[in-house]
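[1] attaching a predicted model along with its sequence, questions to come.
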Amino acid sequence: MAMDTALHDLAERIRAAAADATPLCIRGGGTKDFYGETPQGELLDMRALTGITSYEPSELVVTVRAGTPLAELEAALAEKGQCLPFEPPRFGGHGNGDGTGTGTGTVGGMVAAGLSGPARASVGAVRDYVLGATLVNGRGEVLTFGGQVMKNVAGYDVSRVLAGSLGTLGAIAEVSLKVLPVPPAEATLEFACGQADALRLLNEWGGRPLPLNASCWFEHAGAGALYLRLRGAVAAVEAACAHLGGERKDNARAAADWQSLRDQQLPWFATAEGPDALWRLSVPQTAPVLALDGAAPLIEWHGGQRWYKAAPEQATRIREIARAAGGHATLFRRPAMSANANANADADAQDGVPRFDAMSAPVERIQRALMREFDPHGLFNRGRLLAPT
């Protein structure tokens, strides 16, 4: 009954906002407030919608309310030896190294942000694991899409479109997610090498039948190191270790480091007061070393995701280089100010640098058409993903 009451109250609040044209800022745990443009509107707190509605470990599916803390869901899955393979970042707290964490991020925010962790290139993204969703649209209507099995999706897969929509299509009330068993074996190998050699090795290994799961390259004290995580059957992992060589790391220590990478708590991500922002470049895995000035990047996803530190004023050059490589660039975090929404708004006004790269004209038309259909009054997270028209 608590779910019914909370959902009813949510729908009533949205209908009232639609009636008097009051924009709403959808928010769960607030761990990703820094991501995207600063939204407009009154706070719409989603944390009343909590709890795991159903969980069938044998069916590898869980249905959970959007305001449920991500840490709570991951703890429940871990008890059954299962996990969210795409490793969603939990920026609000430290991981415990066992798939759980102390962050306050919510399941709805996980889907709305659409962000994935170190294993994304090998196992897929958030949207690949969304089976169904319940959404309250801009008219205050409760809509259900998809379901709890892979085969019942027909027509336009709306539930997956919600992943990465940043709350611009509606308030996610509940989601059904595919989960997977925790792999029986894991190993992390370290290789001393420069950026170009790391990219070459990753491309070479990607063409082999190896149990690759995650990779990370960065420089420390002027020396480059590539870390490779293998996951899968015991025999496959052990055979890959013997074949690849490198220095095998202690599993417990390596697991903590991968969790720190997932939550951007590695020392590389630490930003002090200064002009540099954190940029995320999404490029083909086969892209060569990019000709960007400054410190060497941190590279994930077998070469497909590259993090750089550079001033917002370098946006034009950064985005030109990313596009030339076949990708795009996102101004992911601003330095020092990123935890403060008001400071973010001030910074946005000062430098005028868009957080997201421009969409292609066809993609933007589709996105705006979806937003008009689901949120005809433009209530939700106005301006966070696209500038209002």
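    Perfect, thanks for sending it. Computed from a prediction, not measured in an experiment: that's the story for all the values here.

[2] alpha carbons only for contacts and neighbour counts from here, please
    OK.

[3] host element of R365?
    helix 361-374 (DSSP states H and E).

[4] contacts for that helix, please.
    N137, G138, R139, T168, L169, G170, G378 (CA atoms under 8 Å, 6 or more residues apart in numbering).

[5] stretch 165-173 now?
    Contacts of stretch 165-173 (CA under 8 Å, 6+ apart): 7, 26, 46, 49, 65-67, 108-109, 112-114, 133-138, 162, 370-371, 374-375, 380-382, 384-385.

[6] what of stretch 211-223?
    Residues outside stretch 211-223 that contact it (CA under 8 Å, 6+ apart): 118-123, 192-195, 198, 206, 224-232, 236-237, 240, 296-302.

[7] how about it: buried residues?
    Under the neighbour-count criterion of 16 or more other CA atoms under 10 Å, stretch 211-223 has P211, L212, N213, A214, S215, C216, W217, F218, E219 buried.

[8] C-terminal to the helix of greatest length in the chain, what's the next element?
    Counting by DSSP state H, the longest helix found in the chain is helix 2-19. For helix 2-19, the following helix or strand on the C-terminal side (DSSP H and E) is strand 24-27.

[9] what's the spacing between S215 and L226?
    Separation of S215 from L226 (CA to CA, to the nearest Å): 7 Å.

[10] same deal with D250?
    Distance, D250 to L226, using CA to CA: 15 Å.

[11] who has more neighbours out of these two?
    L226 (25 against 11; other CA atoms under 10 Å).

[12] is the more buried one in a helix, a strand, or coil?
    Counting by DSSP: H, G, I helix; E, B strand; the rest coil, the backbone at L226 sits in strand.

[13] dropping in the other structure now:
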Amino acid sequence: MSSAPSSTVFLASPDADTPAAAQALATIRERVLAATARGTPLDIQGGNTKRWYGQTPAGEPLDMRMYRGIVSYDPAELVITARAGTPLAEIEATLAERGQILPFEPPHFGPGATLGGCIAAGLAGPRRPHVGAPRDFVLGAVIMNGQGQVLHFGGQVMKNVAGYDVSRVLAGALGTLGVLLELSIKVLPCPVAEATLRFALPQAQAIEQLNRWGGQPLPLMGSAWHDGVLHVRLGGAAAAVAAARATLGGEPVDAMEAHAFWQSLREQSHPFFANAPLMGDGQPLWRLSVPPTTPPLAHSDEHLIEWGGAQRWWITPRAAADVRAIAAAAGGHATLFRHGDKLAGVFTPPPAALRAIGERLQHAFDPSRIFNRQRLYR
């Protein structure tokens, strides 16, 4: 891996936007003010690769791909700042040139994925339990509220924490608090070494083993169990990976095969997801978030386990109430990730106190409720 240069690769002052970006910003403000005046909702869109996630979108489309471009990137400071409509592939390619990555491995779910959609959805890949969620890497954000005002939160370095919590809460809000305009994201170097090991284990034993390994100083960077086979990914310093391989044992997986496997989990192209495809009709796909030590859940439908046992994917025709009851009994919650009857609700309703905080935030940023209305909750 090449060493990071001390100079910024690309820099364009946000206060001196290019004419195209300035025109795009003016158009966005005009659309927001018009929607607020009429009280009509706006359906904020990027590449539409995650349009199926959450409640069914409604309102006039506001295409954010017009507001794109990397504003600044400093490999030495491990920070990249880009406009929300910037393609995620462009950002990852720029980082790869300097041996760096978006640590949380955001899924694209299609070639048109944008940075704004990535953060608005708040989804992460196999590295999530070991490095953190998207919200943990949002250093700063620029948004437009329902009055057309441009608001700045956070900064471009970790020590600048002014408004940092607001920047974090935007991740996973599905655009309900405002129009994401610009984001500053902390990045990390690519692991020097990686290795994937494969183990033939029944589900209960795999969960027990994952929790045992999770309590040890091992360079874990991903885990997945399906159909009697457990995959574990290691990543970090070469010596640490080599030592972990010797400790864990298992069957080494070829590097190209391993890359394809983890990519298939990240983008949900793994055979497990065939009955709940990204496009077209399919069976309901549920994501259960439970304590990692939760034993195998009492159901016979096919499922896949990730994140050291904390994330359970479940394809089942069961009623939403039954699925949520099973998750709650285990101390977790369930999300209708794809397909199924959204009238039953996609996300488990939050406790009253948290719901009140969310409503106050939404009233402060978008009192007319024009942004992605009811995208989180009906």
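    Received it, and whenever you're ready, just let me know what you need. This is a predicted model, so every value here is computed, not measured.

[14] mind listing what L25 of the second structure touches?
    Contact analysis of L25 of the second structure by CA under 8 Å, 6+ apart lists Y67.

[15] what does it correspond to in the first structure?
    Counting by TM-score structural alignment, L25 of the second structure lines up with L7 in the first structure.

[16] could you do D74 of the second structure as well?
    In the first structure, D74 of the second structure lands on E56 (TM-score structural alignment).

[17] how many neighbours does the residue nearest to that match when sequence neighbours are not counted have?
    Using CA to CA, 6 or more residues apart in numbering and skipping the chain neighbours, the partner closest in space to E56 of the first structure is V62 (6.4 Å). V62 of the first structure has 21 neighbouring residues, counting by other CA under 10 Å.

[18] so what's V62 of the first structure up against?
    Going by CA under 8 Å, 6+ apart, V62 of the first structure touches I52, T53, S54, Y55, E56, Q148, S176, L177, K178, V179.

[19] run a quick neighbour tally on the fourth one.
    The reference is to Y55 of the first structure. Neighbour tally, Y55 of the first structure, other CA under 10 Å: 16.

[20] isn't there a helix covering it?
    No - the assignment for Y55 of the first structure, made by three-state DSSP, is strand rather than a helix.

[21] how far away is the closest residue to it other than its chain neighbours from A6 of the first structure?
    Computed as CA to CA, 6+ apart, the closest residue to Y55 of the first structure that is not its neighbour in sequence is V62, at 4.4 Å. Using CA to CA, V62 of the first structure is found at 20 Å from A6 of the first structure.

[22] kindly report the same for Q264 of the first structure.
    According to CA to CA, Q264 of the first structure stands 33 Å off from A6 of the first structure.

[23] list the contacts for the residue nearest to the spatial centre of the second structure?
    Closest residue to the average C-alpha location of the second structure: L123 at 1.9 Å, with CA atoms, centre = their mean. The neighbours of L123 of the second structure, taking CA under 8 Å, 6+ apart as the test, are P106, P107, A133, P134, G172.

[24] one more pass at 10 Å, please.
    50, 104-108, 117, 133-135, 171-172, 266 (CA atoms under 10 Å, 6 or more residues apart in numbering).

[25] one step back: SS state for the residue nearest to E56 of the first structure?
    Secondary structure, three-state DSSP: V62 of the first structure is strand.

[26] whereabouts in the first structure does stretch 88-99 of the second structure align?
    Using TM-score structural alignment, stretch 88-99 of the second structure pairs with 70-81 in the first structure.

[27] any residues touching that stretch, and which ones?
    Contact with stretch 70-81 of the first structure is made by 29, 50-52, 55, 57-58, 60, 62-65, 82-84, 87-90, 93, 95, 98-110, 179-184, as judged by CA under 10 Å, 6+ apart.

[28] among the residues you listed, which are located in strands?
    Counting by DSSP state E, the part of the contacts of stretch 70-81 of the first structure found in strands is I52, Y55, V62, T63, V64, R65, Q82, C83, L180, P181.

[29] top of those by number of neighbours, please.
    Neighbour counts for those, by other CA under 10 Å, peak at R65, which reaches 27 neighbours.

[30] name the SS class of the closest residue in space to that residue that isn't next to it in sequence, please.
    Once flanking residues are discounted, R65 of the first structure sits nearest to E174: 4.2 Å by CA to CA, 6+ apart. Under three-state DSSP, the three-state class of E174 of the first structure is strand.

[31] measure E174 of the first structure to A252 of the first structure for me?
    With the distance defined as CA to CA, E174 of the first structure ends up 34 Å from A252 of the first structure.

[32] out of these two, which sits in the more crowded spot?
    Using other CA under 10 Å as the criterion, E174 of the first structure and A252 rank with E174 on top: 27 against 10.

[33] what residues are up against the corresponding residue of the second structure for that one?
    With TM-score structural alignment as the criterion, the equivalent of E174 of the first structure in the second structure is E182. E182 of the second structure makes contact with 14, 67-71, 81-86, 115-116, 140-144, 152, according to CA under 10 Å, 6+ apart.

[34] what about the nearest residue to L281 of the first structure once chain neighbours are set aside, neighbour count?
    Residue nearest to L281 of the first structure in three dimensions, not counting chain neighbours: A329, with 4.4 Å by CA to CA, 6+ apart. Residues near A329 of the first structure, counting by other CA under 10 Å, number 26.

[35] pull the contacting residues for the alignment partner in the second structure of A329 of the first structure.
    Mapped onto the second structure by TM-score structural alignment, A329 of the first structure lines up with A334. Going by CA under 10 Å, 6+ apart, A334 of the second structure touches 286-290, 311-314, 320-321, 323-328, 346-348.
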